[in-house]
Structure formats: structure tokens, C-alpha cells
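In: what shape does this take:
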Amino acid sequence: KRQALYACSTCTPPGAEPAGICLACSYECHGTHRLFELYTKRNFRCDCGNSKFKNLQCKLLPEKGKVNSGNKYNDNFYGLYCTCKRPYPDPEDEIPDEMIQCIVCEDWFHGRHLGAVPPESGDFHEMVCQACMNHCHFLWAYASQLAVSKKASDIPPLTKANSLEDEGIVLKVEESEEQKKEIKKESGVEHQDTKEEKQLEQFNEPSTSSGYYSKFLPKFLVEIAETTSEFSFCKLKELQRKPFVKKDTATFWPSNWRSKLCTCEDCLKMYSELEVQFLTDECDTVLAYENKGTSDQETERRDPLMDTLNSMNRVQQVELICEYNDLKTELTDYLRRFADEGTVVKREDIQHFFEEFQSRKRRRTNRMQYYCS
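Out: Next up is the predicted model:
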């Protein structure tokens, strides 16, 4: 879903069609070119060697389509970012500022160009820029409930116990339930209220699956009714009934906010029309992409040799260890030549090595003599 991307200003200078290349092609096909990193993009296919590159053929996958119609491009592919359309780092910008990526358009923005002061970097996980908030207008209904704003600790605390009274502000103190009962008992209405509460409970009971319906309808019909009700309920419409404010600013969101978005049929249709279906996919986040990379690295750290050895007897273990050590020594020496020469190891080089290794192994086996005792 995501991959690290680069743009090659040598092959696609300003004025040419924008194009992006993958990490592998940045080494193999553009190793001596001027590249700049685009970080990650979703649902992007490498352009190396297609019609955007006039005189270059991809060395890793020579037969490519002329164009990747699903790719989306912006000024980042020319090394320009934010609403100010400046490079990063910008030699003319003396103001230290953090760049933040919008998770909708995937452009990068200076913190001071977002229309709002960003919270501390550890307080939010994703940002939606001003333009994308206008495009995804439905997000404002969620922002009032989910978006991250400045910490409460940033608001100056009250220093005097009577400071509210001094300002003429009156706070309404709610009575506790026990206090209400005491008042009712003194006024002689507790018995009447208790009777009304019981009647209200009996009235509400048929709306539950364990009440009225469970007595007169088969269980599976109740489950179907509950399921249908769950899917037809729209969280967005519920939030839109409450007052919320639209601003001309970016918004900042916590790590789990995507799971709170409504997935009813109407909302899914709206996401599709706005081309933001990925918002409900928590695997689309940059954090998920980074965590997957960490998980893959941990899997690679497991030693497959030890797993295999544990399933063998003593003689087989000794033979395998000897074979493994021979392979490791010869492969290290073979790869060191490429490192010293600064050349890239290709698939054919690896195939050639193992063919030679197997040939040497057969010659050694044929020279061995066996004796009976």
C-alpha cells in the first residue's frame, strides 16, 4: 500500500512530466543522478523506465506500461513543498520550522503555514491540511470530538480560590443523586418517583433483545434486527446534529481517530466519491508502515540455521554447520569484491556464485575416499 519514493531531477527536471521511482531503482537505475526523497506515498507504482523517461530503460523491470494512471503527483516531485512552494531544506529560509505531512494530499507543510499552531509533536499522529479539510468537509463534525488541540496545561491555572467570583462568573453546582433523594424524602415525593421509575423501566424493556421481542420473536430474527440497526446507524449524522465550528485551518488527530469514522453505507459512498476511502484503513497510516518495517526486521533477525539444527540429530548438525561455515566464508569473500569496486550486486551475480559453489562442492565430494573398518 505504501512505499518509499524518490524523484530524479536529472531525468525529470522542472518542466518535464513529474515521475517517482522506488528505492531499488534509485540505486540500480539512478545511482549517479540527482535525487530527492519524497518519503512515502500510498498506492504508487514506480515510473522508472516508462514514457515519462525518454532515454532510460529500467534495469530491474524493462517491460513496463507506458504510464501508471493510478499515480497522483504534486509539486513535491519537483522538490517544492507547502503552500509557499519552496524547497526543503530552504537555503533562503532562516526560520527553523518543522515540516508536517498531510495524510490526505500527502504534501508537506511548514508548521507556521497551517493556519493554526500545531500541538506538540508527541500529542498528535496525523494532520489534515486546510485545503483537504475544505475538500473533506465532513471531518469538521468529527474534529470537535476527536481532533487534538493545545493541552489544557497550556491554559493558565486559577491562582485564587475566589478568582471566578471576582470576575463575576457564577458556576452552577449540580446536586448529587444522594442529595436529590434526601430532598425528595423530606418533601414526601420519593415513593411516587420510585413508582414512576419502575413504570418507565417496564415501558423501555421491550426495546431490548432480552425483553419483549425475545418473548415473541425467534432469537435469530432479533439478531438480524440488531445487526441491521447497527449498520444503518450513522455516526456522522449523529455528530452533525450537534453544534460544531468550521475553521480555515488544518486539524491534528490522535493515533486511533480513523477507527472512529462511520462506516455505514452512505458514508462509504461519500468516501468513494471524495476519493478518500483510505481514511477508514488504519493500515494506511505512516505509523503502520513504519511498524511493519520494524516487524519485518525482527523476523529477519531470527536465525533459520538454529531452527533447522534443532530438528536434526548430532551427526546431521555437525555436517550442516560445516556446510554453512563454508558457504558463509565463500559468499562473504565474493560480495566483498563488489563492495571494494562500488558496484551493485545483481541477480545474475548471485546465481553465478551458487552455481560455482555447487560445482566446487561436487568436486570435493568426488575426491573423498571411504574406508570400511
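
In: going forward, measure contacts and count neighbours with C-alpha atoms only.
Out: Will do.

In: quick one: list the elements packing against the longest helix belonging to the chain.
Out: With secondary structure taken from DSSP state H, the chain has its longest helix at helix 314-341. Packing partners of helix 314-341 (3 or more C-alpha pairs under 8 Å, 6 or more residues apart in numbering; DSSP states H and E): helix 347-367.

In: taking helix 314-341 as reference, get the angle to the helix it packs on.
Out: Note on geometry: by axes from the mean of the first three to the mean of the last three C-alpha atoms, to 10 degrees, helix 347-367 and helix 314-341 are set 140 degrees apart in direction.

In: run this one through as well so I can compare:
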Amino acid sequence: MATDNGTASPVHGAESIITACGYLSEQAALEREAAEVLSGKFDECTFDKGYVNQPLYACLTCTQPPAKYQSNASEPEPEQPPSEPAGMCYSCSIECHAGHNVIELFTKRSFCCDCGTQRLLPRSQPDSSNNNRCCQLKKLRTALAETENSKNKYNHNFWGFYCRCDKFYDVNVESGIMIQCFVCNDWFHDECIGKIPEEDEYTDHICRDCTAKYSALRLINSDKAIYGRIFEGKVVELESSSVAAAVSLPADLSDSDEPARKKARPDMCRRRRDTEAVDARQPFDMFMADGWKEHICTCIECMREIEKDGLMFLLKEEEVVEPEEDDTRTESLYESALRQLQSMDRSQAVDAAAAYHSLSSKLKEYLRPFAVSGAVVTGQDIRAFFDNQKNLDDNTISS
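Out: A predicted model of the protein is given here:
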């Protein structure tokens, strides 16, 4: 197609055409999606808070998964990253690992951010300085390269794998329901667990691996637990009465509405355990009813077991450190720009308005031939305009 002055006008496929209204609508949708996914502020690392319960993320660009997991990792690079698992806080996943292959690990217990430490030095770009390999948010960040968070615990989740089936979790592919173990924080597919109680019958799940590993978990008040019998790897039967029936309670230590941990610690156990009955149920999953932690026995014997197994968190109210809500995330780019303009002093506002007027005039001149010829303006045309303006600005600065 030719214009009135004989010059060729751009020919665009229908799929490349975008109207002004369509562009604004698409931009608004992207902004809403970003606000939902990244709703919190990301200007502060949680490292100084120590070992806390927090949402975690892992970077498969900065850490090299073991050989068995490498098919799900990033493409191999000349400089191979370390093969140790590592986790980072919400803020570091954005500020220090933007553009990387970052996966969400959900909430983990008692974890200190690894970003910038011995385990997790962000990968530097070929043309960047070594300083960019440090955490961008931590204080004294260059001194952290030899630091190791020795109390952190890691598992296959840090490579993106979950459940005893060891399957890679892809949010775009996963269709089943996953249930988290309250103790180890791993997640399990409902189909891998087997038979599961109704949602209103339990609030927390404890996996069979944890009940086998920690003897203290077998001492929990059975009235608050539904036991899942295992056959050929899956729960096939749910029971809540057989073990409870085998447990007797001294008259002077009967249950009351007052939580056990608020009472004076008893010298004798609040429940006599039938060891043979409990052991006969191995392996088993546990599905805990609401308020189950309030009925954990705190006698001297049980406290020794709980402390030995490292389960003291069962007796505490757990808080999760969440990123502070960012109120500005609900603004559009246009609204944000207006707010920034209003907050400037007069001279800055005048300069900004003049720059906007200049850019607006140049854009009108650029679009005039399209208006004359009746040609469609595409996203590629707009990008070409701004790329050209950027090159002109760069040349002006360098000259």
C-alpha cells in the first residue's frame, strides 16, 4: 500500500495491531496482576530478624540442582553455580534476583535469609562488578560472603520438588490438591496421601515420615487426632477411637477447658500411653483437630521428648513475618506519576512538566504521517519511537 506522497506505509498483520484503548486495558491488567503477586514492599531484607517463620523463595539460576534434578533447572551456564540448596526472603527474591529463575517455597519455619551469604551469592552479569554479587539489601553485605546460616534446614523443596513422590511443582501444570505437613513444612499430593478426612474434621496434617521420626508426636492427645492407617504406601483407613480407648486418664489430671501449657507442669504424665497400641499403628499419618496443640502434655517426661525432638515450637504461638503491605501497588502508572508530580517542589514540577510537553510534542510529530496515511500504529512502532528517543538522550549526555 502506498501513501498519497508515493512513499510506502508499513504493512501490519492483524495480530500486531493494538488500539490505544486496548493498550491501556492490557497495561491495567498487567498492573493489577503485578499488584496481586507482589503486593508487599521489597525494600528490606529479613536477615536482621534472625531465624523466623517467613515465606521463602529459591533461585535456580544462582544454585545448581543435583544431577537428579537438573532437567528442571535453568540451562547450563559456563560458570556453574554451587549445588547447595539455599533460600531467600521475599524482598531479596525481587531486588537481588530479578530476571532469574526464582521459585516460591511458601512458608518455612525458623529460617534466616541466605541471599549474599556463602550459600547464595547472586549471579553477576558479564559486564557487572563483583559488588553486584552481594545482597543489595543487607547491611555490611560484602562481609557476608563467608557467613553461613547454620541453623537453617533444607530439603528437596529448595529445588522445586515436593511430596514423597519427589515431583517438580509447576503452578501452570499442577491440578491436584496439596496438603502441608505442620511439622516438616513439606507439601504432599492428596492422591499420594490416600484417604483424607473431610475439611471440617481437621486443621493440620502431620505426615507419616514425621510421626515415624519424632516419638513425641505419638504422645499427643489422641482425642484430637484422626489416624490414617497405611497400606501399600497410602492411607486406606481413618480411625479416631481405638488408640483413644486404650488411653486412661488419672482422675486428678482430667482434661479441662484450660490449655495444658497454662497449668502448672505436672510431675506425672497426663496420659498413660499404650506403647504397643501406638507402635502397631506404624506407619501412620495424623490429621489434627482444631485446638490440638493446647492439649499437648507438658509433664517432665513429655517435655524431655519434645525438646529432644526439636519440637518446642509446638508449645508456642507461631508468627509469620510477612512483607509490609505496599499501598502504592494499587495505583496505576499514570496515578503514580501524578502523585509524584504533586510531591515535587515547584522548580522540579516545572521541569517535569516541560519534559513531558517536549516528549508529547515529539510523539505527535512522529505519529503525524500515520494519521495522514491512515496507517495503523502498532506496539512495535511505539517501541521504535521510544528506543530512538533513548538513543538521542544517550548521545546528548555523552557529547
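
In: what residues sit buried inside the longest helix of structure 1?
Out: residue 317 (16 or more other C-alpha atoms under 10 Å).

In: quick one: list the elements packing against the longest strand anywhere in structure 2.
Out: For structure 2, the longest strand by residue count, based on DSSP state E, is strand 102-111. If you count contacts as 3+ C-alpha pairs under 8 Å, 6+ apart, strand 102-111 of structure 2 packs onto strand 52-59.

In: report all helices and strands that the strand it packs on contacts.
Out: Using 3+ C-alpha pairs under 8 Å, 6+ apart, strand 52-59 of structure 2 is in contact with helix 90-95, strand 102-111.

In: which one of these lies nearest to residue 178 of structure 2?
Out: Smallest distance to residue 178 of structure 2 across those (C-alpha to C-alpha): 12.2 Å, for strand 102-111.

In: for that closest one, grab the matching residue range in structure 1.
Out: Mapped onto structure 1 using TM-score structural alignment, strand 102-111 of structure 2 spans residues 35-44.

In: you'd agree residue 118 of structure 2 is up against residue 148?
Out: Yes: the pair residue 118 of structure 2 and residue 148 passes the contact test of C-alpha atoms under 8 Å, sitting 5.7 Å apart.

In: mind listing what's buried in stretch 40-49 of structure 1?
Out: So for stretch 40-49 of structure 1, counting by 16+ other C-alpha under 10 Å, buried means 40-42, 44-49.

In: got the angle for the longest strand of structure 2 vs strand 52-59?
Out: Using the same axes, to 10 degrees: strand 102-111 of structure 2 against strand 52-59 is 150 degrees.

In: strand 102-111 of structure 2 vs structure 1, average distance?
Out: Strand 102-111 of structure 2, aligned to structure 1 and superposed, deviates on average by 0.7 Å (mean C-alpha distance after the TM-score superposition for structure 1).

In: next SSE downstream of that strand?
Out: Sequence order places strand 161-162 as the next helix or strand after strand 102-111 of structure 2, per DSSP states H and E.

In: and that next one, which stretch of structure 1?
Out: Against structure 1, strand 161-162 of structure 2 falls on residues 80-81 (TM-score structural alignment).

In: contacting residues around the equivalent of residue 136 of structure 1 over in structure 2?
Out: For residue 136 of structure 1, the aligned position in structure 2 is residue 214, judged by TM-score structural alignment. Listed by C-alpha atoms under 8 Å, 6 or more residues apart in numbering, the contact set of residue 214 of structure 2 reads residue 309.

In: take the helices and strands packed on strand 52-59 of structure 2 and write them to JSON lines, including distance to residue 308 of structure 2.
Out: Below are those laid out as JSON lines (distance: least, C-alpha to C-alpha, whole Å):
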{"stretch": "helix 90-95", "distance to residue 308 of structure 2": "32"}
{"stretch": "strand 102-111", "distance to residue 308 of structure 2": "17"}
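
In: residue 237 of structure 2 is nearest to which of the ones you listed?
Out: So among those, strand 102-111 is nearest, using C-alpha to C-alpha, at 29.7 Å.
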